[in-house]
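Trainee: what would the 3D arrangement of this be:
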Amino acid sequence: MTQKNAAATSRGASPSNNASACDVVVVGAGFAGLYQVHRLTKAGYKVRAFDKAPGVGGTWYWNRYPGARCDIESLTYSYSFDSDLQREWKWPQRYAEQPDILRYIEHVADRFDLRKHYSFGTSVESAVFDESAGRWKIRTSSGEEVSTQFFVMATGCLSKPLEPKFKGLEQFKGERYFTSRWPHEKVSFTGKRVGVIGTGSSSIQASPLIAKEAEKMFVFQRTPQFAIPAWNRAMSDEEMRSAQENYDEIRRLVRQSEVGIAYEGPTIGAKQADAEALEKQLDFAWKRGGYLMLASYPDLVTDLESNEIVSNWVKNKIRERIKDPKTADKLMPQYPMGAKRLCVDTNYFETFNRDNVTLVDLRESGIESFTAKGIRMEDGTEYELDAVVFATGFDAMTGALLAFDIKGRKGQSLRDKWQEGTKNYLGVTVSGFPNMFMITGPGSPSVLYNMVSSIEQNVDFVFDTIEHLRKNGYASIEAQEREENAWTKYVVWISKQTIYTKVKSWYTGGNVAGKPVGFMPYAGGGLTYFEYVRQVVEDGYRGFSLSA
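Mentor: Prediction:
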């Protein structure tokens, strides 16, 4: 193929079938999808984008439960690609609530006129790579078939809810609610007996507000969690104005951080600190609050001894918030802090001081079955309930990627390829699946980094790669299997140097029955990852095969 013809192909030459044609198909209308569509369409690519939701927002469209908010501070849980956008948007709180985040995403969609590229209320049902044509055939829930050269999965790390599987659930006559797909209309729990199943981030945010309404609330806990106070507050006009004027410096500090959050901390480990310095540093981190407690010392995720020192200090702070010692015992986490996603709370532990709240420890007696009136425990205890809130989590990292049929070369499905683990290259590409990209997929920093910053880096890489192909006469790019194997082994090796592999969590897939267990994100830090990717590009896309 000549370079001229290859370039024509890369700009969406008509496919040899009756499918509608475009250059790129993007799946998802959250932070990742919108930014990807913006970068591509601004450069003149013909893009078709799809999302099953009726509008933009991604996970922030669906997660509307009481208290839903981000655990990264608003100022940096936002796009950095447009300085005017940064200067014009005002965040009302330190940690943005779901309605504010959704309004922000809607503002971005309108500001850059992105909705016109989307088919909302439309799911992708299959994606098959046609080797003879060198194009992807995408079939949607509307029956449409789209032929595209490039295929981008911007589906999010926490967007595939886990369906609760309890014996007798269909018998329950009361109300059922799911934190991952909360009703858009207001839900009232006034005068009701409410059961909350799960104690992850969603439950920790929702439970204090539900308890204020409910006549009685029962929290069914399997795993006690670490939660650090958010100390959330309103953002003053002066504070917001100062941030807008200094956003360049804020972003610079973010880019210098391994976790994508600006902070200053000691250079020595917790176990090297003397008692006075330790207490001073941890008290400072606690009062600062939020996810940065995990950054109070640089070795908390790599040294179990240092982690234990800080974990015990945090447990004591948690105990101070709970009046009943027996309840406090049940609420004490039994794993290294940070091995599971650290939660950020507002009055979660204080909620168990209320007379109308009961903690049900599933380690003492599990749920035997649902009944028409509520829940029966294995020890015979029954709880009569008017409503149940399921905060049962997600099939994280891979759930949305495997939610429909994706087939690459020789008809191999992505599900089959990942049957024993998530083999990939750089967390963005998979060998055998040419011109297919994942945004913040397994093997990238994703959930261990500021998600919006991680998304921007991945999207920029995908855009720059497509531009490189177009400008240099290439039609396709594909990860080499040898480099894919090496990267996958490297991701596993890095994870074993940390506390993350010490416990089953959604980081490892351990919360999903039958899912291959293995730590999925890249745990080597954002700076190391970004530099590695930069070097790959500088070396002429080392580890990739480029074809014309």
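
Trainee: for the rest of this, base every contact and every neighbour count on C-alpha atoms.
Mentor: OK.

Trainee: any buried residues in stretch 512-529, and which?
Mentor: Buried residues in stretch 512-529, counting neighbours by 16 or more other Cα atoms under 10 Å, are found at 512, 515, 517-526, 529.

Trainee: and stretch 431-440, by the same measure?
Mentor: For stretch 431-440, a neighbour-count test (16+ other Cα under 10 Å) marks S431, G432, F433, P434, N435, M436, F437, M438, I439, T440 as buried.

Trainee: and the longest helix seen in the chain, what other elements does it pack with?
Mentor: In the chain, ranked by residue count with DSSP state H as the criterion, the top helix is helix 451-472. Counting contacts by 3 or more Cα pairs under 8 Å, 6 or more residues apart in numbering; DSSP states H and E, helix 451-472 is packed against helix 3-10, helix 31-42.

Trainee: give the buried residues for it.
Mentor: Counting neighbours by 16+ other Cα under 10 Å, one finds that the buried residues in helix 451-472 are 451-463, 465-467, 469-470.

Trainee: deepest-packed of the helices and strands packed on helix 451-472, please.
Mentor: With neighbours defined by mean count of other Cα atoms under 10 Å, none of these is more surrounded on average than helix 31-42, at a mean of 23.

Trainee: that one packs against which elements?
Mentor: The criterion is 3+ Cα pairs under 8 Å, 6+ apart, and the helices and strands that helix 31-42 contacts are strand 20-27, strand 47-51, helix 451-472.

Trainee: please generate a structure for the following sequence too, so the two can be compared:
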Amino acid sequence: MSADVSLGAARPSVGVHDLLIVGAGFAGMYMLHRARGLGLDATVLEAGDDVGGTWYWNRYPGARCDIESFEYSYAFDEALQQEWVWTERYAPQAEILRYAQHVADRFGLRRDIRFRTRVVSAHYDAAAQRWNVGTEAGDTLQARWVVMATGCLSAARVPELPGAADFRGRQLHTGRWPHEPVSFAGQRVGVIGTGSSGIQAIPVIAREAAQLVVFQRTPGYSLPAFNRPLPREALDEVKRDYPALRKRARESMAGVAGYPVPTRSAFDVDEAERDRIYETHWRAGRTSIGRSFTDLLTDAEANRTAADFVRAKIRASVADPGLAETLLPRHAIATKRVCLDSGYYETYNRDNVRLVDLRRTPIERLTPDGIRIAGEDIALDAIVYATGYDAMTGALLAMDIRGRDGLALREAWQAGPRTQLGLMTAGFPNLFFVTGPGSPSVLSNVIVCIEQHVDWIAGLLRALRSRGAGVVEPTLEAQDAWVAHVNALAARTLYMDADSWYLGANVPGKPRVFMPYVGGVGPYRRLCDQIAADGYPGFRFSAAGAPTELSADPSAVPPAVPPAVPPAVP
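Mentor: Next comes the predicted model:
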């Protein structure tokens, strides 16, 4: 980024940096790249021993992206996007990890990444205007600014089941999968959970294991991916159109150029036409069915037409009618994550696969030899937890983060996360979140949001230098206005009726607050751009090295209410 002016002064001594970045996934790597362009001394702290974030940790069987690979990629460098060759429509984990490693090598990022370094604390020193960041190894690093690039789905959640310590077989979590190959050949395997990772892993494990028992609490909607090799000529055609494709993605609701833009209500057409449209989305191999019509996420009756269509498809895929009914989701479609699969429902037609409905027969305990349900002992050699994550806030609150006057982030977010634009929280100066709660993040193609957030943070750091400032934080008034806006938009949708991880419903005791921003990627970007163009109203700036306030504008830009239709869940 040669156009960026240098923000760095003389190089700090060892352990003191301009910027510390926590996490070396796609967000952390791009933040490091932009920080270098700003002339900053920046270091990334990463718990793993390589880059990749989600795609470093999630190596379970069948793991792959559910955004088409040529869209689930960086757009910031034209040469990068032209030179990389994707081999499948939906890239598998190993290929995405290779892509992340290629980016790290191509831009020489590794020299500023400290691997095997887990951050456990971050405390703000107001007098020094610095953050003291502590690691699990006992080291302390200092920085003026800290960017949390910890990921929305990185804090793996393992349910606390009685007897877990007694089980003699192997226990694995999809989000913390071993790096060495895992063989289930000839084994009796139990999979607990049927969310995205479970839906991807179950068909693969079923083909290898002697017996597979799936423990399902809440069924979800999944559509066929129709994954296939990506011919070079098709990829070349995409690359020729990349500028227009990236522009459509940035301006879209879900950050996906390939998703259609609905213009009609579900009731503007008759049933036959409606089903024809749903069939088109089904055969497209995308999760875009929730964007078929303008009112699917705001009108329960309209939503039911799409949900019934998918439920009919599930019934047609499963030979046993009773089993099919157990697999049918009952919540409104797209109010929880819609998944893509490769033969998920058909897997239940196999003789070696059994489904256990945990709502009828809950797990009583793990035994040395398996799992006990309703008095029945199910013998297992291995248990796979596909139980998801403490989403969006889990990785942040696992650290002891303390801001001004020792305020703990856990205390500030006691009733749910509170941010300005999902980027910062009042009382925590110079601390930034990438795709944090209050931003589109998990309701979108997250790489589009990552690049927008990192670019916006980089612009704010430039604004700091131009003002002669060293400290920035949002005002409480602006933050309260944004939180109210986020909540008001969510309240207009069916999202609030579902017990989803968007609401934190999968974590006992977690405040039930809808965490992502439903207003859409394009409208959100325009709001952020307007705030920057107006000189960052709603943010308070302080001079470097001075406790007195340099400038402040307590007013927030009143957000223009985006369209009533929120984006579909990718």
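
Trainee: on that earlier part again, quick one: which of the buried residues of stretch 512-529 of the first structure sit in helices?
Mentor: Among those, the residues falling in helices (DSSP H) are G526, Y529.

Trainee: any chance of a markdown table for the buried residues of stretch 512-529 of the first structure, columns distance to F178 of the first structure?
Mentor: Shown next, in a markdown table, are those (distance: Cα to Cα, whole Å):
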| residue | distance to F178 of the first structure |
| --- | --- |
| V512 | 17 |
| K515 | 22 |
| V517 | 25 |
| G518 | 27 |
| F519 | 26 |
| M520 | 25 |
| P521 | 26 |
| Y522 | 30 |
| A523 | 30 |
| G524 | 34 |
| G525 | 33 |
| G526 | 33 |
| Y529 | 35 |
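
Trainee: follow-up on the earlier one: out of the helices and strands packed on helix 31-42 of the first structure, which gets nearest to S80 of the first structure?
Mentor: Shortest separation from S80 of the first structure across those is recorded for helix 451-472, at 7.7 Å, computed as Cα to Cα.

Trainee: what about that closest one, how far off from the second structure?
Mentor: On superposition with the second structure, the mean distance recorded for helix 451-472 of the first structure (mean Cα distance after the TM-score superposition for the first structure) is 0.8 Å.

Trainee: past that helix, which element shows up next along the chain?
Mentor: The first helix or strand that comes after helix 451-472 of the first structure along the chain, using DSSP states H and E, is strand 476-479.

Trainee: in the second structure, point out the residues matching whichever helix or strand comes after that following strand.
Mentor: Sequence-wise, the next helix or strand beyond strand 476-479 of the first structure is helix 481-495, with elements assigned using DSSP H and E. Counting by TM-score structural alignment, helix 481-495 of the first structure falls onto residues 476-490 of the second structure.

Trainee: what residues of that stretch count as buried?
Mentor: When burial is assessed from 16+ other Cα under 10 Å, stretch 476-490 of the second structure yields the following buried residues: 476-483, 485-487, 489-490.

Trainee: ok, now stretch 368-384 of the second structure?
Mentor: Buried-residue list, stretch 368-384 of the second structure, by 16+ other Cα under 10 Å: P368, D369, G370, I371, R372, I373, A379, L380, D381, A382, I383, V384.

Trainee: run through who's touching that stretch.
Mentor: Contacting residues not belonging to stretch 368-384 of the second structure are listed as 163, 166-174, 187-192, 361-366 [Cα atoms under 8 Å, 6 or more residues apart in numbering].
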